[in-house]
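S.K.: Model the following, please.
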Amino acid sequence: MLSVWPTIEIVRAMTHVINQGMAMYWGTSRWSAMEIMEAYSVARQFNMIPPVCEQAEYHLFQREKVEVQLPELYHKIGVGAMTWSPLACGIISGKYGNGVPESSRASLKCYQWLKERIISEEGRKQQNKLKDLSPIAERLGCTLPQLAVAWCLRNEGVSSVLLGSSTPEQLIENLGAIQASTAALANKLQGISWCLCPQAVSHLSWPVLHRVLPKMTTHVVNEIDNILRNKPYSKKDYRS
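M.R.: Okay, here's the model as predicted:
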């Protein structure tokens, strides 16, 4: 509905919300780069507040928007990306390597579209690529989901990654992709996880959960790209 609403009214409304103290910032979700730039231009022209981030889908198999369209906005006007679905609705979790388990999300009636996506020819190719990525995860001392989350976070234009988990254990595993820069932050994360699921944390080697992101070197990223073979390129890349 917002896509057909005048941009100036959206920007004015969000500026009012912020000026009234009901929010500190505002962002967009699934907007095109052109729509975001229009909102920024309107805000500049009428002395209003522009969006600071775009919420976009981003994972190993969905890269075009975040890697080609948004970087220019990031460098020109400072719009960051708040990405979602780092595990592609569970496809990258590793649970679908041998089909669709009965207890999985894809087995539910309302997720028939996900099941069809997994069992399709393209879905089988994706699972094969994930199997090829597993040795890299093992070498880095992490799980495949942790590797996938760290891969998203290593992008300079990604401000944050939204995680979706159906169990506390899944959340704790996904948090393992994060590098705690200070001991205080590490303790906070451990405290949060302990509140969620003390049984899981008690069997967890916590330092392992903070080593993944720093290991996402250019060499490792290139290894992943060579397996995926889906790195998008902008027209500028082709001209250079």
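S.K.: CA atoms for contacts and neighbours, from now on please.
M.R.: OK.
S.K.: Can you tell me how far the residue of the chain most remote from its centre is from residue 117?
M.R.: Residue farthest from the centre of the chain, counting by CA atoms, centre = their mean, is residue 46 at 32.7 Å. Distance from residue 46 to residue 117, counting by CA to CA, to the nearest Å: 45 Å.
S.K.: for residue 174, same thing?
M.R.: According to CA to CA, residue 174 and residue 117 sit 23 Å apart.
S.K.: Which one's more surrounded, these two?
M.R.: Per other CA atoms under 10 Å, whichever of residue 174 and residue 117 has more neighbours is residue 174, with 25 against 15.
S.K.: Can you list the residue ranges for strands in this protein?
M.R.: When assigned using DSSP state E, the strands of the chain occupy the ranges 28-29, 53-57, 80-84, 158-162.
S.K.: and the ones you listed as TSV, adding distance to residue 144 and mean neighbour count?
M.R.: Shown next, in TSV, are the strands of the chain (distance: least, CA to CA, whole Å; neighbours: other CA atoms under 10 Å):
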stretch	distance to residue 144	mean neighbour count
strand 28-29	27	16
strand 53-57	18	23
strand 80-84	17	23
strand 158-162	16	18
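S.K.: Can you add distance to residue 185 and give the ones you listed back as JSON lines?
M.R.: Listed next are those as JSON lines, based on distance: least, CA to CA, whole Å:
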{"stretch": "strand 28-29", "distance to residue 185": "29"}
{"stretch": "strand 53-57", "distance to residue 185": "24"}
{"stretch": "strand 80-84", "distance to residue 185": "21"}
{"stretch": "strand 158-162", "distance to residue 185": "16"}
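S.K.: Of all these, which one comes closest to residue 143?
M.R.: strand 158-162 (17.2 Å; CA to CA).
S.K.: which helices and strands sit right next to that closest one?
M.R.: Under the contact criterion of 3 or more CA pairs under 8 Å, 6 or more residues apart in numbering; DSSP states H and E, strand 158-162 touches strand 80-84, helix 144-153.
S.K.: How about residues contacting the first one?
M.R.: So the one you mean is strand 80-84. Under the criterion CA atoms under 8 Å, 6 or more residues apart in numbering, residues 52-58, 66, 70, 73-74, 157-163 lie in contact with strand 80-84.
S.K.: Proceed likewise with the subsequent sequence, for comparison:
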Amino acid sequence: MQYRNLGRSGLKVSQLSYGAWVSFGNQLDVKEAKALLQTCRDHGVNFFDNAEVYANGRAEEIMGQAIRELGWKRSDVVVSTKIFWGGQGPNDKGLSRKHIVEGTKASLKRLDMDYVDVLYCHRPDISTPIEETVRAMNHVIDNGWAFYWGTSEWSAQQITEAWAVAQRLDLVGPIVEQPEYNLLARHKVESEYLPLYTNYGIGLTTWSPLASGVLTGKYKKGVIPPDSRFSLENYKNLASRSLVDDVLKKVDGLQPIADELGVPLAQLAIAWCAANPNVSSVICGATKESQIHENMKAIDVIPLLTPVVMEKIEAVVQSKPKRPDSYR
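M.R.: Sure, this is the predicted structure:
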């Protein structure tokens, strides 16, 4: 496993990491979670991602209990969580100072930890001034409840505004953004965020490298495996949006490239994400130990992604965003 600095910070995270979205609390409990987390550690993974909204807080409880029962040294791992959707009340969601402070304390209680390494603002909150959010995230850091803060699915403009506030007030700005990034979703990472990498040293912990499993090749037109994410009731809508003819055609076109390299399509897709130098860590999900073993082999695929191979991939997906001239 390789370790990369999280953006311009001194924090080192494994090139591949594990996220609890969907699996913990919805499909897995503590016993299974322990086996998965230990398998990740055995492969050198040190970064584990969560959120207050995952399984309505149950995912944090499961991860915290699993880590405690495994007896891991807290300083050996990097744990992150995200604040935005904390409940049904008018002050239980968003990025007000009230919810950021109360939500963070509640997350730490569920995780049974004194701190998280990284705390994300899970979405932008247009109803709260960015200055209030920046001050609140610095309050969290000053109290030692988190070491760093970041954003998830914010626009480049919103991140720039947060940094402008932080610099004006001599506060800490967000060091990391967590966007979706895969062969089918590239605009933010490869175009919109370009100025952020040099201007602010923003790192990326990207999610959904397999486009919710679409890029594994396991989904065919009209066929949804019974143990897959898209078979879950909550994800039926996502399935109908994702499994369209154009997408499935691209997936079919990628298979011969993976075959030529002698690797599964899933490993090719994960390696492609990790090969981007602006990506600090690729967050992978898994419900089985075998999936983790397979996903982690993507590290060995990265060196195989020569310019020629990357051009072949591009010719199939044709998803490269046009770069604004001013950012070249």
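S.K.: List the TM-score for the superposed pair.
M.R.: Here the TM-score for the pair of chains, by TM-score structural alignment, normalised by the length of the first structure, is 0.80; 204 aligned residues with a CA RMSD of 1.7 Å.
S.K.: Under the alignment, what does residue 115 of the first structure map to in the second structure?
M.R.: Aligning on TM-score structural alignment places residue 115 of the first structure opposite residue 239 in the second structure.
S.K.: whoops, I mixed them up, residue 32 of the first structure
M.R.: Matched by TM-score structural alignment, residue 32 of the first structure corresponds to residue 155 in the second structure.
S.K.: Enumerate every residue touching that match.
M.R.: Residue 155 of the second structure makes contact with 188, 192-193 under the criterion CA under 8 Å, 6+ apart.
S.K.: In those residues, which residue is surrounded by the most others?
M.R.: Within these, residue 193 tops the neighbour count with 21 neighbours, counted by other CA under 10 Å.
S.K.: a helix runs through residue 117 of the second structure, doesn't it?
M.R.: No. Judged by DSSP: H, G, I helix; E, B strand; the rest coil, residue 117 of the second structure forms no part of a helix; its state is strand.
S.K.: Tell me if I'm right that it and residue 49 touch.
M.R.: No. The pair residue 117 of the second structure / residue 49 is not scored as a contact, 10.1 Å apart, by CA atoms under 8 Å.
S.K.: between the two, who's got more neighbours?
M.R.: Neighbours were counted for residue 117 of the second structure and for residue 49 using other CA under 10 Å; residue 49 has more, 24 against 20.
S.K.: which ones are touching that one?
M.R.: Listed by CA under 8 Å, 6+ apart, the contact set of residue 49 of the second structure reads 17-20, 79-81, 283.
S.K.: quick one: which of those is nearest to residue 265 of the second structure?
M.R.: The shortest approach to residue 265 of the second structure among these belongs to residue 283, at 16.9 Å (CA to CA).
S.K.: so what's residue 304 of the second structure closest to, chain neighbours aside?
M.R.: Residue nearest to residue 304 of the second structure in three dimensions, not counting chain neighbours: residue 261, with 7.5 Å by CA to CA, 6 or more residues apart in numbering.
S.K.: so how far is residue 44 of the first structure from residue 183 of the first structure?
M.R.: According to CA to CA, residue 183 of the first structure and residue 44 of the first structure sit 41 Å apart.
S.K.: which one of those two has more residues nearby?
M.R.: Shown here are residue 183 of the first structure and residue 44; by other CA under 10 Å, residue 44 has more neighbours (12 against 9).
S.K.: and that one, what is it in contact with?
M.R.: Taking CA under 8 Å, 6+ apart, one finds residue 50 in contact with residue 44 of the first structure.
S.K.: Quick check: residue 190 of the second structure touching residue 324?
M.R.: No. Counting by CA under 8 Å, residue 190 of the second structure stays clear of residue 324, with 10.5 Å between them.
S.K.: These two: who's more crowded?
M.R.: residue 190 (16 against 10).
S.K.: nearest spatial neighbour of the residue in the first structure that that one lines up against, skipping sequence neighbours?
M.R.: Using TM-score structural alignment, the equivalent of residue 190 of the second structure in the first structure is residue 67. Distances taken as CA to CA, 6+ apart place residue 232 nearest to residue 67 of the first structure, at 7.1 Å, with adjacent residues excluded.
S.K.: same question, residue 147 of the second structure
M.R.: residue 117 (5.0 Å).
S.K.: who touches the one you found in this structure?
M.R.: 78-80, 146-148.
S.K.: and of these, the nearest to residue 30 of the second structure?
M.R.: Nearest to residue 30 of the second structure out of those is residue 79 (CA to CA; 16.8 Å).
S.K.: The closest one should be in a strand, yeah?
M.R.: Yes. Residue 79 of the second structure sits within a strand when classified using three-state DSSP.
S.K.: ok, and the closest non-adjacent residue to it?
M.R.: Spatially, and ignoring its direct neighbours in sequence, residue 79 of the second structure is nearest to residue 48 (5.0 Å; CA to CA, 6+ apart).
S.K.: What count of nearby residues applies to residue 129 of the second structure?
M.R.: Counted by other CA under 10 Å, the residues lying close to residue 129 of the second structure total 12.
S.K.: That one maps to what in the first structure?
M.R.: Alignment note (TM-score structural alignment): residue 129 of the second structure maps to residue 6 of the first structure.
S.K.: what residues are up against that match?
M.R.: Listed by CA under 8 Å, 6+ apart, the contact set of residue 6 of the first structure is empty.
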